[in-house]
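Peer 1: Provide a 3D model corresponding to the input given below.
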Amino acid sequence: MKSLQKEIRLKARKRGFHIITNELLSQFPEIKKIKIGVLYVFIKHTSAGLAINENADPTVREDFKSHFDKMVPENQPYYEHTTEGPDDMPAHIKASLTGTSVQVPITNGMLSLGTWQGIYLCEHRNDGGSRKLVLTAFGE
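Peer 2: Sure thing, here's the model as predicted:
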């Protein structure tokens, strides 16, 4: 079994849900060496997350952002962790909801995503900056 691992850096993005599938693949061409296996993607941050969802209609990503912002609002009087700004504590909560990793099957050196699926960076800070991901591919 082969094991490949690489840490990559994503370009900085504003708050929202961003498709990063192609950005991951362009920085991890080694995935083509795996005929059958799994790609594990882990984000090394506590105020952003990862998800797999709709990759075609951008209104889906806008609806995700709107819902998350309403579900976990800023400036709540019960937040104690406030020194990094009003978007920070909500970003930590949202990151716990979205999660820190995704797994995707690899078939013949390509991700086996569904027709309408893409990997999202769920950026929960207004200006989260560049994000680090660890990509690990296992397989034959």
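Peer 1: contacts and neighbour counts: CA atoms only from here.
Peer 2: Will do.
Peer 1: list the contacts of residue 137.
Peer 2: Shown in contact with residue 137 (C-alpha atoms under 8 Å, 6 or more residues apart in numbering): 2, 3, 4, 5, 31, 34, 37, 38, 39, 40.
Peer 1: all strands for this structure, in order.
Peer 2: Using DSSP state E, the strands of the chain run over residues 2-10, 14-19, 36-43, 48-54, 101-107, 110-111, 117-127, 131-139.
Peer 1: for stretch 92-104, the distance to its chain's centre please.
Peer 2: Put simply, stretch 92-104 sits 7 Å off its chain's centre (C-alpha atoms, centre = their mean, to the nearest Å).
Peer 1: before we move on, back to that, for the strands of the chain, which one sits closest to residue 90?
Peer 2: Nearest to residue 90, of all those, is strand 117-127, at 7.7 Å by C-alpha to C-alpha.
Peer 1: what comes up buried for that closest one?
Peer 2: Buried residues in strand 117-127, counted by 16 or more other C-alpha atoms under 10 Å: 117, 118, 119, 120, 121, 122, 123, 124, 125.
Peer 1: for comparison, sequence B:
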Amino acid sequence: MWYQQTLTLGPKIRGFHLVTDEILGQIRGLSGVKVGLLHLLLQHTFSFPDAQRKLRSHRPL
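Peer 2: Predicted structure coming up:
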């Protein structure tokens, strides 16, 4: 089973920003997921995602 959703992040000033909570808050049905793989595609941006570090604290390995 797979699921696709478009997320929109608010504007940020230049610098490093933790957006994990903003992403998790927009994903519908996340509480029902026990195991999965998340792919993020950043459109129209020069950003680089580093969500892995914080996501590990939300989900046991």
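Peer 1: TM-score for these two?
Peer 2: For this chain pair, the superposition-based TM-score is 0.72 by TM-score structural alignment, normalised by the length of structure 2; 58 aligned residues with a C-alpha RMSD of 2.3 Å.
Peer 1: before we move on, the earlier item: now the strands of structure 1 as JSON lines including distance to residue 62 of structure 1?
Peer 2: Rendered in JSON lines, the data for these read as follows (distance: least, C-alpha to C-alpha, whole Å):
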{"stretch": "strand 2-10", "distance to residue 62 of structure 1": "20"}
{"stretch": "strand 14-19", "distance to residue 62 of structure 1": "7"}
{"stretch": "strand 36-43", "distance to residue 62 of structure 1": "22"}
{"stretch": "strand 48-54", "distance to residue 62 of structure 1": "11"}
{"stretch": "strand 101-107", "distance to residue 62 of structure 1": "21"}
{"stretch": "strand 110-111", "distance to residue 62 of structure 1": "25"}
{"stretch": "strand 117-127", "distance to residue 62 of structure 1": "11"}
{"stretch": "strand 131-139", "distance to residue 62 of structure 1": "20"}
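Peer 1: and of those, who's closest to residue 89 of structure 1?
Peer 2: Closest approach to residue 89 of structure 1 among these (C-alpha to C-alpha): strand 117-127, 9.3 Å.
Peer 1: now that closest one and strand 131-139, what's the angle there?
Peer 2: 160 degrees (axes from the mean of the first three to the mean of the last three C-alpha atoms, to 10 degrees).
Peer 1: go through structure 1 and flag its longest helix.
Peer 2: Determined from DSSP state H, the single longest helix within structure 1 is helix 58-71.
Peer 1: how far off centre is that helix?
Peer 2: Once both centres are worked out by C-alpha atoms, centre = their mean, helix 58-71 of structure 1 turns out to sit 15 Å from its chain's centre.
Peer 1: against structure 2, where does that helix fall?
Peer 2: Under the alignment (TM-score structural alignment), helix 58-71 of structure 1 falls on nothing in structure 2.
Peer 1: so what does that helix touch, helix or strand wise?
Peer 2: strand 14-19 (3 or more C-alpha pairs under 8 Å, 6 or more residues apart in numbering; DSSP states H and E).
Peer 1: let's see it at 10 Å
Peer 2: On a contact count with 3 or more C-alpha pairs under 10 Å, 6 or more residues apart in numbering; DSSP states H and E, helix 58-71 of structure 1 meets strand 14-19, strand 48-54, helix 88-98, strand 117-127.
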